[in-house]
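Enquirer: Predicted model and sequence follow; I will ask about them next.
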Amino acid sequence: MMIVPSLSTLASTYLFFLSLISLCLAGSPSPLPGPSLQDSVCLRIAHSISPASEVFYPGESLYEKGIFHWASSSTQQSKCVVEAGTPSDVGIILVILGQTRTPFAVKSGGHATNPGFSSTSDIHISLYRFSEVNYNSTSNTADVGTGLIWDDVYAALESFGVNVLGGRVSGIGVGGFLLGGGYSWMTNQYGLAIDNVVAFELVQPNGKTVIVTNSSDPELFFGLKGGMNNFGIVTKFTLKTHPQSLVWGGSILNLESTLSDVEAATIAFQAAVTDPKAGLIMTYNYVPSIQQILINQLMFYDGPTPPAGIFDTLLAIPATSSDVSTRSMLSLVRASPSNGTDGARAVFQGYPIASLTSSISAVIVNETRFWGTALANKSAVTVSYAMELFLPSIYSHNPDNTAFPPSRNLFFQPFDLEFDVDFHAAARASSAHIREAAIGEGQSELVDAPIYPNYAISGTPLADMYGGNVPALQALKRRIDPQNVMGLAGGWKF
């Protein structure tokens, strides 16, 4: 999948997202033998942690659960999986890893697609046991464990009539989503998900657990908001809650014969809809098996029924299937087909565009068809480009600086792609082509537009994501992690 940030001053604009999916499992790592290869570091950890945590080895079912990723190309066979159950045990583990200089990985939901970002051939730390959700009606906040997926968080908060800003599709992990920034169905109303974090429970690389707030350590609070796993392991987030009623929305599938109508309706939606409760993701999917582009619409309104006129034109286009209805947020999220490609090989890539015009839309349709055809004989199942519409005011909800985005004066959104060598090359080439076309059309603000870290392909320069924030983040990294313990883990490194 590929997501393109957008910088626009229009009433509403969007995010792009290209997805190449292959179910070819050739090249997947073969399982390691069992306990005979137990590593000395695994054994040391097992003997040092409390009964609240546990170590698993190849061949055990919870080992397989621990290393599993939505994209099989991101799953690696580690020497062991450590399911940490308390912050103090996480601290013990980090100290041992730092002392032995052992590479490791930390995984929340397992939706990262860059190999080595939340996977490793050494020590794999699973956060599944950090799975509590506690709502505080006095402060209107919720404590959310890092090991959860958003489906679980929405289910836990539903009975209280409140919600937090989280993932828009099923199966997304809390940890990586929040530490990277987080675009939500309610971003138009409340900003990015990180704009709604009021505290982090952080296990620092020295093993100590601290609660980080804007008051306790403003620099570290800034760095954790988009700074990924550079400063330790977050075990809990405290998030602002917002009232939540039933919502309206769902998925609609259209055939290629309706493509021109969908294009026109999407461009009109972007130009006219200013209601912050409305959201739309429009995806063009080339399916090699039928040699057609199918269109998937994900519609959202934060209320039981949208006002007349917002989605009318889109709804009037003949559809092959539709499950749009009034429902709970949990039902809406679970209706998304994103997990239907579990086990596929995948990688994300991101580049920005500013505004969806008819000429740029034509470029995107051509890219969808070209790469879908070109990669069909390389086991591509689908090639997808998605337009995710947001208002240009989304960064104004938080007056404070955050690691990402590096500027709140510009409006931008993310874009991404999935597979190995040929697919990686396609991701880079296609996203660059669309970006160049947009700049050539006059969208000059894209020259310095940052790429969303959660959708950037491995090898993306830090400056392309964090801009002028890089020096401050590097200085913060030296203060919090002078021994560079977190440098032993994958991901974007300051």
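Expert: Yes, it's here. Numbers count the residues shown, from 1 in each chain.

Enquirer: only C-alpha atoms for contact and neighbour calcs from this point on.
Expert: OK.

Enquirer: And the helices in the stretch 51-200 of the chain?
Expert: For the stretch 51-200 of the chain, the helices defined by DSSP state H, counting those that start in this stretch cover 61-67, 87-100, 150-157, 174-180, 187-190.

Enquirer: one more structure, for comparison:
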Amino acid sequence: MLSCLHPLYLPLFLSALPRLWAENSSPSQSAFFPDAVCFRISQVISAASAVYHPGEELYEKGLHHYASSSTQRSRCVVEAGTVKDVGAILVILGETRTPFAVKGGGHTTNPGFSSTPYVHISMYRFSEIKYDDVSKTAEIGAGLIWDDVYAALEPFGVNVLGSRVTGIGVAGFILGGGYSWKTNQYGLAVDNVVAYDLVQPNGNTITVTNSSDPELFFGLKGGMNNFGVVTKFTMRTHPQTQVWGGSIYNMESVLPDIEAATVAFQESVTDPKAAVIMTYNYVPSAQQIITTQMLFYDAPEPPAGIFDAFLAIPSVLFDVKTRSFLSLIHATPSNSTMGARAVYQGFPIISLTPCISAILVNESKFWGKALADKTEVSLSYDIEMFVPSIYSHNPDKTAFPPSRNLFFQPFNMAYTWNSSKFDADFHETAIISSEHIVKAAIAEGQTQLARAPNYPNYAIAGTPLQDMYGDNLPVLRRLKARIDPLDVMGLAGGWKF
């Protein structure tokens, strides 16, 4: 055991870890070295940071994910509290070639993307928010969830482009691109970031802007965690009044009216302040589809006519009103399946048509019934509606989307269940179902989908990088080689260049 080593020999042992790890590189050969790495980290970090082990309460907090299937039991949880400590941790992990994870909000459904059996870095302590009224920017810590950001900015009458539902972490959302309720007006979240505070894989800390390093600035805009650990984002803010919106739930009996209202909205509404997310939810306990419409208008009241068709349909639950932006976020149903096992599968789509809507109904019901006896909780198919100009708000190239000349919008499938015995069933079904929908859309005439990229934050594990980053991939790989030549960040989970 490490505790049995004489103190005089401990520094020599720790300094030899890189060589010992190389000689015993397979994690299955020994579970001893990660414990030694955890100890070494505990010796170099400041009092602003801490290391927690199994059995300690904050260990559990550090590991927690929205989806239980995304949580892994690490040898230790490191709550880093300063950028200097993050740098020291990365240096140790790189020297010892120790696999690790970096977790912000923990909302990814891909196992191993922000979890690990080895060293788990939790960003909770990077939770500061500062608003600058002169520059109209906000500095946002990478350990926050968007609920906290909206609450902090509300007294100033401003907002940033963040998540549309409750409980989403700041870091992963921005690093993957970030579609927001205000995207129609201002683009993606990455289009509104003016600076990144980045701890590089070599331990150094830099502030990345378009003028300081244009190539790295480009790579961080959608390039996930390939270039180091971002500890703070500086974002443009925009005026924020009260908004109008909320959720409506409808039974399957009125589905034709919901479909007609949704297709009509997609075809006719061009007001950039208006948005809708339409969800087909197969609920096995009800043995039918229950639809959810999340409506949004970026003002206290919408103009007459935009949402009238939705409002006229009989509902089983209605929560649409004038409210604060934060109230709207808190009213979303995204946490209703927290703790279940989950998988997301995304793909691009151009528009919802009557034909595609019919296919979504069939997919929901067919697979919902097929998986009902496999501890299924729900199957959801979500169409997110944006205006075609959303990629025109930023003239600069970004890692994602790889092209700003092609309009597409993200589509997300969300499956939830309870038993790990059926993980493969739900994962494979999500792939099969998504391929069927995309092929049907292309056959109907949405041929642009053959070139449209998949949104990294929705893409299922195993999605080829080319499908998300397109022609940007060679550039991103060269950038990765420059910034992280020893591939330290390759030891962490996620999409890797």
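Expert: Good, I have the coordinates. Bear in mind the structure is a predicted one, so any value in this text is a computation, not a measurement.

Enquirer: quick revisit: mean neighbour count, the helices of the stretch 51-200 of the first structure: which tops it?
Expert: Mean neighbour count (mean count of other Cα atoms under 10 Å) peaks for helix 174-180 among those, with a mean of 26.

Enquirer: before we move on, the earlier item: could you redo the helices of the stretch 51-200 of the first structure as TSV and give each row distance to V41 of the first structure?
Expert: As requested, the helices of the stretch 51-200 of the first structure are exported to TSV (distance: least, Cα to Cα, whole Å):
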stretch	distance to V41 of the first structure
helix 61-67	16
helix 87-100	8
helix 150-157	32
helix 174-180	25
helix 187-190	43
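
Enquirer: out of those helices, nearest to T402 of the first structure?
Expert: When the helices of the stretch 51-200 of the first structure are compared by Cα to Cα, helix 174-180 sits nearest T402 of the first structure, at 10.7 Å.

Enquirer: The closest one maps to which residues in the second structure?
Expert: Alignment of helix 174-180 of the first structure against the second structure: residues 170-176, by TM-score structural alignment.

Enquirer: do stretch 214-225 of the first structure as well
Expert: Against the second structure, stretch 214-225 of the first structure falls on residues 210-221 (TM-score structural alignment).

Enquirer: Next: stretch 250-262 of the first structure.
Expert: With TM-score structural alignment as the criterion, stretch 250-262 of the first structure aligns to 246-258.

Enquirer: Could I get the buried residue list for that stretch?
Expert: Using 16 or more other Cα atoms under 10 Å as the test for burial, stretch 246-258 of the second structure gives 246-252, 255, 258.

Enquirer: In strands, which of the residues you listed fall?
Expert: Judged by DSSP state E, these include 246-250 as members of strands.

Enquirer: Tell me the one of the residues you listed nearest A275 of the second structure?
Expert: Using Cα to Cα, the shortest approach to A275 of the second structure within those belongs to G246, at 11.1 Å.

Enquirer: which residue sits closest to that closest one, ignoring its sequence neighbours?
Expert: Spatial nearest neighbour of G246 of the second structure, chain neighbours left out: V320 (4.2 Å); criterion: Cα to Cα, 6 or more residues apart in numbering.

Enquirer: Contacts only, for the counterpart of that neighbour in the first structure.
Expert: Alignment note: V320 of the second structure maps to V324 in the first structure; criterion TM-score structural alignment. Going by Cα atoms under 8 Å, 6 or more residues apart in numbering, V324 of the first structure touches 248-252, 299.

Enquirer: do that again at 10 Å, thanks
Expert: Shown in contact with V324 of the first structure (Cα atoms under 10 Å, 6 or more residues apart in numbering): 248-252, 297-300, 315, 332, 335.

Enquirer: aligned partner of Q189 of the first structure in the second structure?
Expert: Under TM-score structural alignment, Q189 of the first structure pairs with Q185 in the second structure.

Enquirer: what about the nearest residue to its match once chain neighbours are set aside, how many neighbours?
Expert: In space, and not counting its chain neighbours, Q185 of the second structure is closest to P272: 5.6 Å by Cα to Cα, 6+ apart. Neighbourhood size, P272 of the second structure [other Cα atoms under 10 Å]: 19.

Enquirer: Would you mind measuring from P272 of the second structure to S163 of the second structure?
Expert: 17 Å (Cα to Cα, to the nearest Å).
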